[in-house]
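> predicted model and sequence below, questions to follow.
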Amino acid sequence: MSEIRWIESGTEQSAPWHSENGTPAPRRVVIADDRTRADTAYRLASEGTALLWRGDFHNARQLLRAMGRRTDRADTRRTGRTHRPSGAPDEAVPAEAFHSYRRDRERRARILGMLLMRLEDDHTLALGRAPDVQEACAQAYGPAERPRVVSLRELLGVIGARQWRIRGVDVPALGARVHAHYGVFSPVRGEYVDLVAEAPLPDPAAGGRPRTAFEIGTGTGVLAAVLARRGIERIVATDISARAVDCARENARRLELADRIDIRHTDLFPPGRAGLVVCNPPWLPARPASSLDQGVYDPEGRMLHGFLAGLAGHLEPGGEGWLVLSDLAERLGLRTRAQLLAAFGAAGLAVAARLDIRPRHGRATDPGDPLHTARAAEVTSLWRLTVR
């Protein structure tokens, strides 16, 4: 960890700085409390000065909301657009609108990330009306060892993730709930799960179903669990994220499938071949801004192209690779259908069939969503790929 420094009561103080998305430690830090006005806080944060909070916790949340409103108004004045609740509108060229939306969100995150909280060496907050955040912080950050300073915005995400982890997400295809850890993408969109639950299984050995399947980028392990429930004897699921590996193992145990799902901490493929290889990569070829964004954004399509390039070498004769992918990137002008098909061909793959499903999530029907036009037309597909 790097350190931040500030002056308090005439004395220089310091503490380790922690940021899950890799934001550098702020160079200038001042003390803020219940007397700090929202206009002052917004101005300082916009200029790159962080505010270490020493007042009431609930007042800090109110201040953060007020800073958010000022950021939104400033975006409207700067761009001349009428602000929508979620960001920039998408009436213009889709790719241009997407990048504009991302810039606005990054600027907003940067400003709101300047309101800071000091966690004590036992993951507590020494503030008035502060919630108990010890368990949430332990799950996100690991065992408490020493004080650390984090942004309030990140801390609220940690608290929210703890609640999601407790409640879980209902997965009808499993008849059970799946629980996501902090930093692991939750299966709140069920379309891709339904595709994997309903697609006809390949029959490489004329035995009715493949005996072994690989799942690449397992996340919570939900797709590996679906494959196990469909009768596949052995599933090897991989993920590059240690958090995802822990999360998937916990879900496999909870679902009583740990004896059939082998979860490994590795990038892309495990050794060997399988009759079915499934991958649901991040759908948008863009840079993630946080660990959670890695479930949505795939820089330059690294995971997509890595999966396609290695698939033929990991399929048993007669086996299939299932690529689950939204066409949102195509509708936003970030990738074309021709480029995707060309990538299949370059990897020596052929399309045996394709299953499509329309989105059911609320953003697809929300005209206030910044990317509404593209989301409303979005289609998620399961591409059944074979070796040519």
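Received it, and whenever you're ready, just let me know what you need.
> hey, let's count contacts and neighbours off CA atoms from now on
Will do.
> my read: Trp383 touches Leu349, true?
No: applying C-alpha atoms under 8 Å as the test, Trp383 and Leu349 come out as separate, 10.9 Å apart.
> show residues contacting stretch 309-329.
Contacts of stretch 309-329 with the rest of the structure, by C-alpha atoms under 8 Å, 6 or more residues apart in numbering, involve 192, 202-205, 210, 269, 271-281, 283-285, 335-336, 347-349, 374-375, 378-387.
> from these, which would you call buried?
Buried by 16 or more other C-alpha atoms under 10 Å: 192, 202-204, 210, 269, 273-281, 283-285, 335, 347-349, 374-375, 378-387, out of the contacts of stretch 309-329.
> got another one to weigh against that:
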Amino acid sequence: MESTAGHVAQELLRQHEGISEPTTFRLLGLDWDLLPGVYAPHLTRSAALYAEWIPYPTGGSLCEIGSGTGYLAVTAAQRGCRYVHATDITSAATENIALNAQRHSVDDRVSVFKGDLFAPLPEGERYDVIFWNSNFVETLDSASGPNTAGTDDLRLAFFDAEYHAHSTFLRDAASRLAPGGRLLLGFTSLGNSAKLTALARDHGWRPKLLRGVSYDTTFGERIHYQLIELLPLAPRHN
């Protein structure tokens, strides 16, 4: 039987299939560009929530992993970040981020990098805040989840095979945080919170819920959206 998380993700993927041409959407009182093949943040409640919940480091730096359309990276620049680095693994998304940075006249403060998680970022660069709205739907292998033509890139926004991406994120994040920096994760009740906690501990972190709210979806499911801060584990005393 299909899991609740898998059901919701597949329904969202079906909605994305209808986006076959460049278009715009309205979010946070602004218009944004949306390219086909890029996760559409206006289709769920989480986008506006995270944009309001993130503690933007005024005058500091923010890195957004998996930025998609770039709405949050742009918002960070608008809210006073000195510079923002936005990454995404797909070409369509990195193009989309650049379009929205230009649309909202923050392309002098938002830099875009194509690649997986932290890999494409400048060597040695550290950030005051790192945020990732993660692909929280766990699958057993890379072939799990829907295989509808044209949705391969979008599947990466929803599905994480055996939480390999989460493990890599937790493993590499410490080397990318500035002293006193904050590591933040967008997550939901559809994710495997027990596995996330175990992976976090394996890599020296403990999850702390900062904000959360529940909403009913149009798919008949109730989802608890969460902003989680990952705090360093206290040093062990031998």
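The structure has been received and is ready for your questions. Predicted, not measured: the structure shown is a model, and the values here were computed from it.
> related to what we said a few turns ago, return the subset of the buried ones among the contacts of stretch 309-329 of structure 1 lying in helices.
Of the positions in these, Tyr192, Ala374, Arg375 sit in helices, assigned by DSSP state H.
> redo those as a markdown table? Include distance to Gly310 of structure 1.
Formatted as a markdown table, those follow (distance: C-alpha to C-alpha, whole Å):
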| residue | distance to Gly310 of structure 1 |
| --- | --- |
| Tyr192 | 22 |
| Ala374 | 31 |
| Arg375 | 30 |
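> quick one: which of these is nearest Ser14 of structure 1?
For these, the minimum distance to Ser14 of structure 1 (C-alpha to C-alpha) is 45.5 Å, reached by Arg375.
> with adjacent residues omitted, what lies nearest to Thr87 of structure 2?
Phe113 (4.7 Å; C-alpha to C-alpha, 6 or more residues apart in numbering).
> ok, whichever residue in structure 1 pairs up with the one you found - contacts?
Per TM-score structural alignment, the equivalent position to Phe113 of structure 2 in structure 1 is Arg264. Arg264 of structure 1 makes contacts with Val236, Ala237, Thr238, Asp239, Val245, Pro270, as judged by C-alpha under 8 Å, 6+ apart.
> any idea whether Arg264 of structure 1 is helix, strand or coil?
Three-state call for Arg264 of structure 1 (DSSP: H, G, I helix; E, B strand; the rest coil): strand.
> okay, buried residues for stretch 194-208 of structure 2 please.
Those would be Leu196, Leu199, Ala200, Arg201, His203, Gly204, Trp205, Arg206, Pro207, for stretch 194-208 of structure 2 by 16+ other C-alpha under 10 Å.
> with distance to Thr75 of structure 2 added, can I get those in a markdown table?
Output for the buried residues of stretch 194-208 of structure 2, formatted as a markdown table (distance: C-alpha to C-alpha, whole Å):
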| residue | distance to Thr75 of structure 2 |
| --- | --- |
| Leu196 | 27 |
| Leu199 | 30 |
| Ala200 | 28 |
| Arg201 | 31 |
| His203 | 30 |
| Gly204 | 30 |
| Trp205 | 27 |
| Arg206 | 27 |
| Pro207 | 25 |
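> what distance do you get for the match of Phe113 of structure 2 to Val236 of structure 1?
7 Å (C-alpha to C-alpha, to the nearest Å).
> common neighbours of the two, please.
Common contact partners of Arg264 of structure 1 and Val236 (C-alpha under 8 Å, 6+ apart): Pro270.
> which residues of the stretch 151-300 of structure 1 fall in helices?
Counting by DSSP state H, counting those that start in this stretch, the segments of the stretch 151-300 of structure 1 that form helices are 152-167, 191-198, 222-229, 242-254.
> give me the nearest residue to the residue positioned nearest the centre of structure 2, chain neighbours excluded.
In structure 2, the residue lying closest to the centroid (C-alpha atoms, centre = their mean) is Asn133, at 2.3 Å. Leaving aside its chain neighbours, Asn133 of structure 2 sits nearest to Gly186 (4.1 Å; criterion: C-alpha to C-alpha, 6+ apart).
> what range in structure 1 matches the helix or strand where the one you found lies?
Gly186 of structure 2 belongs to strand 177-188 when assigned by DSSP states H and E. The aligned range for strand 177-188 of structure 2 in structure 1 is 315-326, by TM-score structural alignment.
> how far apart are the matching stretch and its match in structure 2?
When structure 2 is overlaid, stretch 315-326 of structure 1 sits 0.8 Å from its aligned residues on average, using mean C-alpha distance after the TM-score superposition for structure 1.
> next, the buried residues of that stretch.
Applying 16+ other C-alpha under 10 Å to stretch 315-326 of structure 1 flags Leu315, Glu316, Gly318, Gly319, Glu320, Gly321, Trp322, Leu323, Val324, Leu325, Ser326 as buried.
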